[in-house]
Structure formats: C-alpha cells, structure tokens
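**Q** Below: sequence and its predicted model.
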Amino acid sequence: MTNCKSQINFCGGSNQNRCVARHLCRIGLESGTPITDWRVLQGGDSGCVSNEICCPKTEMVNNRKPTNTQSITRQCGHINSQGPILTINNLKDTTQEGELPWMIALLDASNFQYVASGSLISANVVLTSSSVIEIFNENELIVRAGEWDFHSNQEQGRHEDVAVRQIVRHSSFFYETGANNIALVFLARPLVLTDHINLICLPSANRNFIWNRCIVSGWGKKNINDHSYVNILKKIEVPVMDRLTCQEEIQSFYNLPFFLDKSLMCAGGEIGKDSCKGDGGAPLACPLQSDPSRYEQVGIVNFGDGCGKPIPAVYTDVSKMRPWIDFHMKWMKDAEPFDPAVFPMPRHDSTPNIILIEPLLSCNAGRDEAPWNMRLYGRTLSFPLLPAWQTLQGL
C-alpha cells in the first residue's frame, strides 16, 4: 500500500471536467461544507480519488481553504464525526476524513508500505502491540499521523511522517498466550496537534469498565479472504465482553481449554463485525463515561480467529498496562541516553508474518477434528497442544 498522487486531468468522460478538491467545486457545497455519498465513492467517483470531485469547469471556484496546521488546545479523545473538511453520507464501517485523529499508521521505512496501526497517546508517543513490529528496529519504521486514504495525497488535512527515536517493548510479552502484547514508539520529534492529528485518552489503572459498544479501527482487511488491505481507514463497532464470558465462549467454540491472561480483554463476537489481519496494534476505543462525545482507548488489537466469526477477539487491556505505560513514558522523558540493559531489544528471526496456533494432531487425524486457527495479528506461530495449553491453564 503506497501513497500516490492522482494523475487524472479529465474525468467523467469529458475534457470539460476536472478532478478537483471538493471545496473547489460548487456542486455539493450548498450547505457550506463539501458533502458526498459513500456509494458515489464506491462507484469510482467518475475516476477521481476519494477526496476529490469530478467538477465541470463552469462550477469550479478558487476560494481554497487553508489546511489547519496550527497548534490547538483540545482535550484528548475528540472525534470529528462529520469530518473537519468533507462529510460523507451513508458510510458503513468506514471513517470520515479526519474522524479519528488519534489513528497512526506504522510504515516500513524502506518502501513506505503499511505495516500496522497504533494510536497517539502523547505528541511524541505512539501505543501499539509488540508482535506487529518485533522484526523492526527504530530506523526501519516511519510513524504517519493524519492519514485517511492511502490512495490519495489530496486530503485537506495532510498527513505527517516522523522518524522513530526509540521502541520500548514489554519484556514479558508471551507469544503463546498474547499476554503483555504492548509496545511504545517514541518519536524523533513531537507532532503538532491539529483538528485531524490529536490524542486519545487512556483509562486509569485497573479500571472496571461499564461494558459498552466501542469502535476498533485500522487499515487491515475487511474480510479474511480479501487479497489486500483497505486504503480508507475503517471503523467497526463491537461490543466489549467481560472476561469470564469471553473465556467460556472461546472454550465452548473450540471445545478446548483456554485461559485468558489477566493482561487481556475481549470484544466482538458478532458476525461480520471484527478487526482483521493488518489491524494489529490498532486501538479499541470506547466513549468516556463522563463525556460520551470523547473516547478512551481500552484495548489494543491482539489476536483472534479469522475475521467476523461469532467468537470474540482478544485485545491487550490498556487499563492493566497503564502502570507500565506511565513508568516507561516517564523513564524515557527523564533518561538520556537510551539504556539497552533496561529495555532489551527483541529477538529477530525469519518467522512468517501470519499466526497459526493449532493442536498437535495424530498422524491419522484430520484438521477438522480439532480446528484451532488463532491469529496473532502480524505474526505466525505454531506449537503443540500439550505444552501450549498447559501454559495457558497455568497462568
């Protein structure tokens, strides 16, 4: 997935039409804010990219609005439900441009390909999972804030790319269970906070949540069989599930023992509503109980089975990780230079980039007799039944 500039001059089958930014065309500007319909974008928008419109020359205007790049003072967790620049009607599981200003795309620095998602929790700190970036060093990642559509660089709220100063991974991350799957990415410089680049709130430590419907977002696949990731940031509404119910549902679904580590939580379980491959490290965000118009990050996309099955997905519980987050943010602020003895680098290996957790079957057994295909987004592992499940039950 790369960021490319539109090369289109004409559109709609006429040389009298041009693809222009939506606020530069009178069509759709009747309310003062550009408005379009998601079905138009899905139909190709006459050959224009998502945030442009095929406009007749006679309807073009020149009053270009300046992009808001000035620093702002705004509380964490605010969303732009109608989009700060463009409103898209009839959206389904897709965000408005700039709707979730805390979303971060982590890119491979060698080719600017999308790797994983994260969230902005401070002007210079990104929260993500350890598993999705374990094979990357600091100079191999780019942090992109303010992204919406990877197929366009014509967004009115332009994205910003920043190098990575340091990656801090949880030293107790355990592959077999997904426990403590969390990492902090410290930026080389702080981001300027704007309407479309802003922070998400974090819950207090070990908080008991009122179970709610929340949103998970990212640029991963919509369906497990899709051949590519989405280019426009998606947003899926999922129900948060209590730990005991989640553990029982997973056990029942597979008829296998399963123990949910105390660092984990669950959400989802509704058919067709789920995070998916490529969403690793993305935030699970819930409305603040004190102010439902703002959001806090309660989870980090960790692992699950396929996408959209009637079984909950597992997330890293941010409230359980809050003391770890606070400690390392303070340590990195106060400590200079970085001490590798305190934050050891993870091992690097050639493990493929898909997760497979399956029981060890006898030579005469078929996979259908004991299916277990859990994915840890962004990494692949396989291990036998007895050691793995004894470990799961023993934590």
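**A** Sure, I can see it. Numbering: from 1, shown residues only.

**Q** switch to C-alpha atoms for all contacts and neighbour counts from now on
**A** Noted.

**Q** quick one, helices of the stretch 151-300 of the chain?
**A** Secondary structure of the stretch 151-300 of the chain (DSSP state H, counting those that start in this stretch): helices at 243-254.

**Q** Use this one as the comparison:
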Amino acid sequence: MIRSLIVLATLGSPAFSLVLYLEEGENCGYGGKCRRLSECPTAQADLRAGRTPVICSFDALLPIVCCHPEAAPDLESDWATTSKRPANRPTTGRPSGRTVSQRMCEKYKQYVFREEQVPTLTFDPQIEKIDECGRIEQTLIVGGSEAKSKEFPHMALIGYGSQPRIAWLCGGSLISERFILSAAHCSNPGSKGPAKWAKLGVLDMKNDRGNHEIVAKIVERFDHPSYNNIQLYNDITLFKLENDIQLNPWVRPICLQTNFDFGQPAAIASGWGHTQWGGGPTNRLQKVKLNIVDNDSCNSSYQASIGKQLPNGIVESTMLCAGDEEGKDTCQGDSGGPLQIPLRSPYCMYAIVGVTSFGRACAQNYPGVYTRVSHYRQWIEKIVWPGQ
C-alpha cells in the first residue's frame, strides 16, 4: 500500500497541495515534523481518505510530508470552526457550526476540475475529471510577481463608463455565481459614474490568450449601510451581476473567511494596480505576499490620520493591516481586490480575509489597511445567499 501511495505522489497527483520547503526533521507546525511519506501513517491515512497531506519537500521524487503523531488539525479548522484567541481579541465574526459561506465554498470546489469524455472500447464512454488547479504555493503589486493562469480564478476587474471605452479602475472577488465582493469606495468613485461592469477570467488585460474572458454588467450595488465617503470605515460593497456566471476552472468563486483568526502570519494580495507610487497600472495580474501587522503597530503608522477620516483609529474588529519591510504593498488600482490565504481544504481554494481599502503612499513602510471580511459575513450571506 505504501508503494502505491508513493507512486501517486510522484505522478503529480492533486493529492498534494501545500509545499513548505522544509527539510526532513524540521518542525512544520501544529506539533508536526517533516517525515518521509513511507514513515508517516497519518499522512498515508489522509491519502486513503481523500485528504491532502502537506508536503515539506522532496527527496528526489519521494515526498517529505508534514507528519503528525495523530490526525493532524486541518487548515480548514482555522477557517471553518472555532479556534483559540487571545483574551483581548474581539469576538465579532466568530460563527459556530457550518455557515452558509462554508457550505457554498464546498459547492464551488467542484469547479477546480474539468470533465472530459474518455473514449473506451465499450459503448459507454467514461467521464474523467481533469485537475485544473492553478494555485502556486511558493508565494513570492509592489515588490510582487506575475500571477499564473488559473492561480486566482476569482479575480475581477471593475469597470466604469460606457462601451467601448470602459475604464477598469478597481478590483474585486467573485464570491458566487452572481456577486462580486469589493470596496465601497469603488462603488461610485468619481467623474466616471458608478461601477457598471465586471471582467472575469483575465490574466493579461491587453493580451489574454486564454479565451476565458467574461464581461458582465453590474445591475445593483450594495454598499454597507454604515459606510460613508468621509470616513474610512465599513469600506465594503457587493456588486450584483445581470446574470449568473458560468463557472469553470478559470472563473470560480473564492471562499469567505468566517473567523476573526485565520492562523497564518501572512497573506497574498493580488491585483492589476500600479507597481510603484505615482506610476501606471500593470496589464498583467500581480501577486504579493504580505505580513499581517498587529493592530497597535498599524495604529501608530496612521496616528497622524486619526481625526476626520479615522476618528476611532484602526478598528481591529473590522479592519486588518498587512505590509512588508522590503517594499511590498498594494497600490492605486488594487482597491477592492482580495487579501487571501490558501486553504488546505477544500482543495485548491483560497479564503478572502480582507478587501483592499486604503493606505499611504505605496511601499513607503506604511502597512496597507484592509476591510476584515469575517466581520461582515452575515451581512454578505443575507444578500448573496438569501434563504440558505
């Protein structure tokens, strides 16, 4: 049985997703150590049950997995169920049991795969599921790198004006067949009028060769009822599309982060915004890994702004901050786009933890501020999945 499991890994099976780049014997989190697959009964049991072991590294073609002495806590637990929190953390946005968002996330994971009819010698052709996961776990946008095809299939461009001269000025995230999550300040930002269009399935704005591009009309905008354009709080909106989107491996929703805590010190931002302060937007979708910044440090960075726009400072229950000392950041044009974390389960899915909201000059050692999605879960669910 062990030999068959090893063959499964060496053939590039989707049974493995995360790669930690740790050596054999190193700690890999949750009390686990990196071990050979052949020496890890819990990882073998995971494979037999259809779960995805986390890979530390490879010895030639043989996987070194993150091995736990007993059933490993899945990263889904940090996303989907209650976890421990420091006593001083807010309690808002902490659901118990499975939420509507979690059930829908399980539903949308099916679109990671493409069905293909396989010819046989019988009169009954077989349907084979082809893995189309494009997620890349080596997460290296200012200071970022180019995204790959299908890596962020939930990414949306938000457009303003009339065809054929649509101005694509904001980002967003597809969260269902009909709705895109974005920032409220992207709803009606200025002289070009309200958001009217969404473009999905795009990697390169000027030269997309995948033929998966979808342009959809926005018919309703749901700004959060507590948002106003003077202060910077509750900067979150939902865009309803005219028709349901036909989901596929290139265009499929992102999961909602349902808990305040998400158990990871960093997250990934993505967008087509400016790659430097005062520069121009990029045609190619960019990604960047950003460290989560604690609320006290973030408040210190924005002390001079606490007043008319931030009278209560950075509110931890509804906002989170992320940045990088090496000059990595989101920038103009990234507004409304996602700050996301990869999930171990469901396979090949991300959870959106934040919506890009505001910051000072890009990559100037000030963290960016993101609207904390978990706080708004129930508001989102009531609009997107009523009656579920």
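**A** All right, it came through fine. Since this is a predicted model, take the numbers as computed values, not measurements.

**Q** Kindly provide the TM-score of these chains.
**A** Scored against TM-score structural alignment, normalised by the length of structure 2, the superposed chains reach a TM-score of 0.58; 251 aligned residues with a Cα RMSD of 3.2 Å.

**Q** which residue numbers in structure 1 go with stretch 166-179 of structure 2?
**A** Aligned using TM-score structural alignment, stretch 166-179 of structure 2 spans residues 112-125 in structure 1.

**Q** now for the top helix by length along structure 1, which elements pack on it?
**A** If you go by DSSP state H, structure 1 has its longest helix at helix 318-334. In terms of contacts (3 or more Cα pairs under 8 Å, 6 or more residues apart in numbering; DSSP states H and E), helix 318-334 of structure 1 is packed against strand 295-305.

**Q** Mean deviation, the strand it packs on versus structure 2?
**A** Strand 295-305 of structure 1, aligned to structure 2 and superposed, deviates on average by 0.4 Å (mean Cα distance after the TM-score superposition for structure 1).

**Q** tell me what that strand is packed against?
**A** strand 283-287, strand 312-317, helix 318-334, strand 374-376.

**Q** which ones are touching the residue nearest in space to the middle of structure 2?
**A** Nearest residue to the geometric centre of structure 2 (Cα atoms, centre = their mean): Q340, 3.2 Å. Going by Cα atoms under 8 Å, 6 or more residues apart in numbering, Q340 of structure 2 touches A267, I268, A269, Y350, A351, I352, V353, G354.

**Q** same question, I325 of structure 1
**A** Applying Cα under 8 Å, 6+ apart, we find I325 of structure 1 in contact with L184.

**Q** Give the equivalent position in structure 2 for it.
**A** By TM-score structural alignment, I325 of structure 1 lines up with I380 in structure 2.

**Q** Can you tell me how far its match is from T330 of structure 2?
**A** I380 of structure 2 is 24 Å from T330 of structure 2, where distance means Cα to Cα, to the nearest Å.

**Q** cool, and I214 of structure 2?
**A** Remark: distance between I214 of structure 2 and T330 of structure 2 (Cα to Cα) = 25 Å.

**Q** quick one, which of these two is more surrounded?
**A** A count of neighbours by other Cα atoms under 10 Å puts T330 above the other of I214 of structure 2 and T330, at 39 against 14.

**Q** Identify whichever of the helices and strands packed on strand 295-305 of structure 1 lies nearest to Q166 of structure 1.
**A** Closest to Q166 of structure 1 of these, according to Cα to Cα: helix 318-334, at 8.9 Å.

**Q** So what angle separates the directions of the closest one and strand 295-305?
**A** Orientation check (axes from the mean of the first three to the mean of the last three Cα atoms, to 10 degrees): helix 318-334 of structure 1 against strand 295-305 gives 110 degrees.

**Q** So for helix 318-334 of structure 1, what gets flagged as buried?
**A** For helix 318-334 of structure 1, the neighbour count (16 or more other Cα atoms under 10 Å) marks V318, S319, K320, M321, R322, W324, I325, H328, M329 as buried.

**Q** likewise stretch 331-340 of structure 2?
**A** C331, Q332, G333, D334, S335, G336, G337, P338, L339, Q340.

**Q** wait, doesn't the fifth one sit right on S357?
**A** Going back to what we said before, that points to S335 of structure 2. Yes - using Cα atoms under 8 Å as the test, S335 of structure 2 is close enough to S357 to be in contact (5.8 Å).

**Q** Quickly list what's touching both of these two.
**A** Applying Cα under 8 Å, 6+ apart, one finds that S335 of structure 2 and S357 are jointly contacted by A183.

**Q** what's the spacing between the helix or strand V7 of structure 2 falls within and its chain's center?
**A** Assigned by DSSP states H and E, V7 of structure 2 belongs to helix 2-10. On the basis of Cα atoms, centre = their mean, to the nearest Å, helix 2-10 of structure 2 sits 30 Å off its chain's mean C-alpha point.

**Q** helices or strands up against that helix?
**A** Using 3+ Cα pairs under 8 Å, 6+ apart: helix 2-10 of structure 2 touches helix 41-48, strand 62-67.

**Q** what's the counterpart of Q156 of structure 1 in structure 2?
**A** Residue correspondence to structure 2 (TM-score structural alignment): Q156 of structure 1 is matched to G210.
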